[in-house]
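What follows is a predicted protein model with its sequence.
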Amino acid sequence: MSEIQKALVVHAEEAERIDLPDGGGFRLLADARHTGGALGANRLSLAEGAAGARSHFHALSTELFHVLDGVMRFTLDGVTTTVAAGGLVSVPPGTPHSFGAAPGSAAELLVVLAPGVDRFGYFRSLGRIRHGLESFDDLLAEQGRYDVHSL
């Protein structure tokens, strides 16, 4: 018999903040360990026209993006599209994708990865990389651990 998972409640003030130098940042909401592996979730704020992630894929998980505010640009398996507030993008495992705020727009996203992978460490590293405290090459060695495979 499997362990019964308890409901998770994260209040805004409890979410760990990873600030980015351009004014954007991550709000870490749930890691896989918090949800019995069901999902991971974060809120991402991107400054006007800011890059979110270079081209990558997830081997194990589907990544869902709900655009809360602004306009996003997604490149999904080589096809670029824009998605405005209220829109949703679901990226299945193995699909190359990249994303960022559209030119002239800042954006807010809810990002969910299912099944979950403990990725809070990944987001902390990204914050240090964006502040020039770490090299992106250091993070490449952790691709399997975080199920983020750069292209």
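Perfect, thanks for sending it.

drop to CA atoms for contacts and neighbour counts, all remaining ones
Will do.

pretty sure Arg145 is in a helix, no?
Yes. Counting by DSSP: H, G, I helix; E, B strand; the rest coil, Arg145 is found in a helix.

So it versus Gly116, what's the distance?
Separation of Arg145 from Gly116 (C-alpha to C-alpha, to the nearest Å): 12 Å.

any idea which residue sits dead centre in this structure?
Val111 (5.2 Å; C-alpha atoms, centre = their mean).

I'd say that one and Asp31 touch.
No. In this structure, Val111 is not within contact of Asp31 by C-alpha atoms under 8 Å, at 11.7 Å.

Next up, a structure to set beside the first:
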Amino acid sequence: MPTTPDAVLTVVAPGEGDVVPIPGFGAILKLTSMTTGGLVSIVEHPFPVGAITAAHRHTREDEHSYVLTGEIGFRSDDDEVVLGPGGVITKPRGQLHAMWNAGREPGRILEVITPGNGFENYFRELGELLTSGVSGSRPGGPLHESAEFAELAAKYGLTYATPDWLDDVVRRYGLSPATH
């Protein structure tokens, strides 16, 4: 099996990882691009009841989500599904997507990002931006209109949008939009 010269043996025990505080969301970095030679990043995301990510599009990487606990809803372009523990979905680059807690208990997913490209650093920088005093904390609100947020999104090849389907998803599941 081929390996990359930059990959190193990495062990992350249960409950370990680099915790990145993101208000209303969160990220636990399990594997980084640095430790995998750029092949993959693995990030765990807790989903509090009522949480939904902002609708966004990646231009450089694909996301593969594995549901660990709870019921998590996914919308990628015109496709929508709710998955329970063990469910997996791939959200290809270029598709506008969002994820939400579709149940009545906290949920968690493991996000496998390919290629790694250092994308896990987006979560670090987003957490710093949100705790730095930049105003706004909801999609379409002042944060998404700020120059700092636009610069961060562009740096990581992300675009954000408010698709026609977002209000319907928020209403059907009684959600509170987040900032991711």
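In hand now; what should we look at? Everything numeric in this text was worked out from a predicted model, so none of it was measured.

Fetch the TM-score of the aligned pair.
Superposed pair, TM-score by TM-score structural alignment, normalised by the length of structure 1: 0.82. Supporting alignment: 148 aligned residues with a C-alpha RMSD of 2.3 Å.

what is in contact with Val111 and Asp31 of structure 1 at once?
With contacts taken as C-alpha atoms under 8 Å, 6 or more residues apart in numbering, Val111 of structure 1 and Asp31 have Ala41 as neighbours in common.

Contact partners for the residue nearest to the centre of structure 1?
Listed by C-alpha under 8 Å, 6+ apart, the contact set of Val111 of structure 1 reads 41-44, 63-66.

now with 10 Å?
Contacts of Val111 of structure 1 were listed using C-alpha atoms under 10 Å, 6 or more residues apart in numbering, and they are 29, 40-44, 63-67, 88-90.

repeat for Ala106 of structure 1
Ala106 of structure 1 makes contact with 24, 45-50, 69-72, 100 under the criterion C-alpha under 10 Å, 6+ apart.

Burial check on Ser90 of structure 1, number of neighbours?
Neighbourhood size, Ser90 of structure 1 [other C-alpha atoms under 10 Å]: 14.

contacting residues for it?
62-66, 76, 111-113.

repeat that with 6 Å
63-64 (C-alpha atoms under 6 Å, 6 or more residues apart in numbering).

so which helix or strand takes in it?
strand 88-91 (DSSP states H and E).

roughly how far out does that strand sit from the chain middle?
How far strand 88-91 of structure 1 lies from its chain's middle: 12 Å, per C-alpha atoms, centre = their mean, to the nearest Å.

ok, the nearest residue to Val71 of structure 1 once chain neighbours are set aside to Ser2 of structure 1 distance?
Spatial nearest neighbour of Val71 of structure 1, excluding adjacent residues (C-alpha to C-alpha, 6 or more residues apart in numbering): Ala84 at 4.2 Å. With distances taken as C-alpha to C-alpha, Ala84 of structure 1 is found 40 Å from Ser2 of structure 1.
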